[in-house]
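> Need a 3D model of the following:
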Amino acid sequence: MGNKIRLGIIYGGKTSEHEVSLLTALSIMKAVDKNKYEVQPIYVQMDGTWLKGGPIADQVLESVNVLRLDGGVSPSSNDQEKQGQITHVGNQSLVGKPANVMSIHQEVDVIFPVIHGPNGEDGTVQGLLELAGIPYVGTGVMASAVGMDKLMMKNVFAQAGLDQVQYMGFLRSQIERDVASVMNQIEQKLGYPCFVKPANMGSSVGITKAKDRDDLRRALELACKFDRRIIVEEFIKAREVEIGVLGNEELHTSVIGEVIAAKEFYDYEAKYKGGGTDLKIPADLPQQVADRIAEMAKTAFQALDGSGLSRVDFFYDEENDRVVINEVNTMPGFTPFSMYPMLFAEAGIPYAELIDRLVQLGLERYEEKQRNIVAAEELE
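As a prediction, this is how the structure comes out:
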């Protein structure tokens, strides 16, 4: 690997969480140990085109716009124009050149994929990296896919014996064909209020809390804009708490944090644009409840066959002393001010060290997979 580990960071993506991914990538690039890592930016544009920038060995990036390799300052020479556009970083430049996974394979030792949501967090990028034989940070294809799809995730949780709210799943075609029938079913089983969500979105995109039939119709219409599979969940009065999991087979959990939303629920605007939401770290919980949450988080992580990192979200119903799992996020927000890094910072693992641990876990997982026999002849 030479003197430095060549760390590729894949960011952007064909997703409504494109901007969140840019923030995450910028944060990692600024924080990573420059004495240990050389960073290779790999930008996936909204149209799905891949671009790679020049290696970053010691620059300190300050703006998300630097990472938009398709939108920098146009170079003056024709040769440079043919290679791509340039975004200047002080006296340095990041050149946006067309990229493909096989060319990237020759230029990196490990990838940190930080595309959030569909077409990135759902096993698609992970599968591409598996085929290319490139080590990467985070969960594998199956865990990423199941962790992205809320309906599949809940089926796995049920099999693992984890308590969760009542829920129903629908196809967009069902809703478009007979929305009245769908609403009747929801009212009979779940009642109001209830939460309507696209099955395959993150960062609370497309989620609505429906309080009556008119709300429900609008919520279903909104969710259908984002996915063909829709999940509707029972509402319970409870505190929203979150915990981080770190590791491959030997798992470590963070402290627990609590989301105290100024609005009715912790939506996209509250997560990324402020809005008065308070994150209490650590959460004020009885020790036995905290222990129960930590064990349930590990169970959920193992049920998905997770690796590297996940943030596991729960509801705590104080009145009934009930802990209910909500979901697992296999690539949580990862700026220094996102919940997952903050939880581990409180547990004694600062941001730069957390990045380093995750890279090492990705490399360890890759080496473990190399032990697998892939051809019958290897048995001879």
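> use CA for all of it now, contacts and neighbours both
Will do.
> residues contacting residue 186?
Taking CA atoms under 8 Å, 6 or more residues apart in numbering as the criterion, residue 186 is in contact with 168, 232.
> Let me fix that, I meant to ask about residue 216.
183, 196, 210.
> and if we set it to 10 Å?
Neighbour list for residue 216: 179, 183, 186-187, 192-196, 208-210, 222, 232 [criterion: CA atoms under 10 Å, 6 or more residues apart in numbering].
> run this one through as well so I can compare:
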Amino acid sequence: MANVAVLFGGISPEHDISILTGLQAERGLLNSIHKVSSIYWSKGGDFFLLPNGCEASSFASGLPAKVEKLTIHLGDSPGFYQGGKSFSKPKKLEIDVVLNALHGGPGEDGSLQALLNLAGIKYSGPGALGASLGMDKLAFAGLCANLGIAHLDRHLLSHTTQPQTITFGSPFILKPRYGGSSIGIDVVSDLETAKARLRTNVHLKLGAVIEPFRSDLFDLQIAVKTFPKLVLSAIERPLRDKSGGEFLTYKDKYVGGTGMVEAPRELPAKLSDVIRESIYNYANRLVDAVPLRGITRIDFLSNGVDELYVNEINTIPGSLSKYLFIEPMIPFENLLLDLIAEATEVSTFAPTTAGADGSALSSAGTIASKLG
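The predicted structure is shown next:
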């Protein structure tokens, strides 16, 4: 039995969806062999220990009742601590594994992972390096190019981007370089409008990428589970809003209050054998190259017949992609238990000081001599 803390919320536009995923995970583990607690990361950046059984509506206008603020310590005896007010000594929260249910922002870009590494806390999902690569759309496109994986042309968009550097024609689709798969996305007809969006779209503040907008292509998705062995889920074709939107929107994905579980879809997707086998091939190649850990959703664009492009990866997908594991069928509790087992057995952090033997210091002479 392990002490498992489900961590959700976070400083991200996907804060609300993370709450849904976290509450689903908590419920999915309550009847397991593990002792389960929940930690909520507020929009203001504070951590809170929650009572079990909270509902999503409890977070709509603030904090649920009976929460307790936590702090996280590094150094001696690192970890999450509760209490410590009125001269009382803070008490370390017993946590063996954090089940990471955070989407977007510092919960999925490697920031939290690096903090947990330094605090000596084991966690599910990607390590800091895999998470940061998965969040950077420009770097991920470069990886795909290096591997020979088909990908639509993608360029960095900045205020200094010149027309001659764009290798494709309009219309263009703009995406946050370090954002999720649907928030902040915009379709524009020319480069000047694209550059103007850098000033008006808050989601593009830290960086943006520009791609050709292909209205003839549709979305396809597959989930990858890495432990105890590699398992690929069924392939899904998410369906766009009946209003005929230009791309799969946040609303299309997250309806009904249960993350992506109730979103309209074709599952399994009806595809040609060529497209299906290419999806399996690309998914297998990306596992080691990123590297992937936990449950990852890989998103594609395709015409369903003879064109397929890897679009991006979501290293902590909504609802942990539980609804995709129908071929083979894997119960949600089993998915969660495997995430916990992987977090316990497969390390994401291997610090070493090998090579720092003091020889460079002993031969350095005086620091004063280095300043001349």
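> now what about the TM-score between them?
For this chain pair, the superposition-based TM-score is 0.81 by TM-score structural alignment, normalised by the length of the second structure; 334 aligned residues with a CA RMSD of 2.9 Å.
> picking that back up, and the contacts of residue 216 of the first structure, which is closest to residue 104 of the first structure?
Nearest to residue 104 of the first structure among those: residue 222, at 37.7 Å, using CA to CA.
> Now for the closest one, how many residues are close by?
By other CA atoms under 10 Å, the residues close to residue 222 of the first structure number 18.
> So what does residue 300 of the first structure match up with in the second structure?
Residue 300 of the first structure maps onto residue 286 in the second structure when the alignment is built from TM-score structural alignment.
> which one is its match nearest to, not counting chain neighbours?
For residue 286 of the second structure, ignoring the flanking residues on the chain, the nearest one in space by CA to CA, 6 or more residues apart in numbering is residue 292 at 7.4 Å.
> helix or strand for that neighbour, which one?
Assignment of secondary structure by DSSP states H and E places residue 292 of the second structure within no helix or strand.
> Could I get the full set of strands for the stretch 201-350 of the first structure?
Ranges of strands in the stretch 201-350 of the first structure, per DSSP state E, counting those that start in this stretch, are 208-210, 229-234, 239-247, 251-260, 278-280, 308-317, 322-329.
> Export those as JSON lines, with columns for mean neighbour count and distance to residue 10 of the first structure.
JSON lines is the format used below for those (neighbours: other CA atoms under 10 Å; distance: least, CA to CA, whole Å):
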{"stretch": "strand 208-210", "mean neighbour count": "21", "distance to residue 10 of the first structure": "30"}
{"stretch": "strand 229-234", "mean neighbour count": "22", "distance to residue 10 of the first structure": "27"}
{"stretch": "strand 239-247", "mean neighbour count": "24", "distance to residue 10 of the first structure": "21"}
{"stretch": "strand 251-260", "mean neighbour count": "20", "distance to residue 10 of the first structure": "25"}
{"stretch": "strand 278-280", "mean neighbour count": "15", "distance to residue 10 of the first structure": "28"}
{"stretch": "strand 308-317", "mean neighbour count": "23", "distance to residue 10 of the first structure": "16"}
{"stretch": "strand 322-329", "mean neighbour count": "22", "distance to residue 10 of the first structure": "18"}
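> Would you format the ones you listed as JSON lines with distance to residue 97 of the first structure included?
Formatted as JSON lines, these follow (distance: least, CA to CA, whole Å):
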{"stretch": "strand 208-210", "distance to residue 97 of the first structure": "40"}
{"stretch": "strand 229-234", "distance to residue 97 of the first structure": "36"}
{"stretch": "strand 239-247", "distance to residue 97 of the first structure": "34"}
{"stretch": "strand 251-260", "distance to residue 97 of the first structure": "39"}
{"stretch": "strand 278-280", "distance to residue 97 of the first structure": "40"}
{"stretch": "strand 308-317", "distance to residue 97 of the first structure": "30"}
{"stretch": "strand 322-329", "distance to residue 97 of the first structure": "32"}
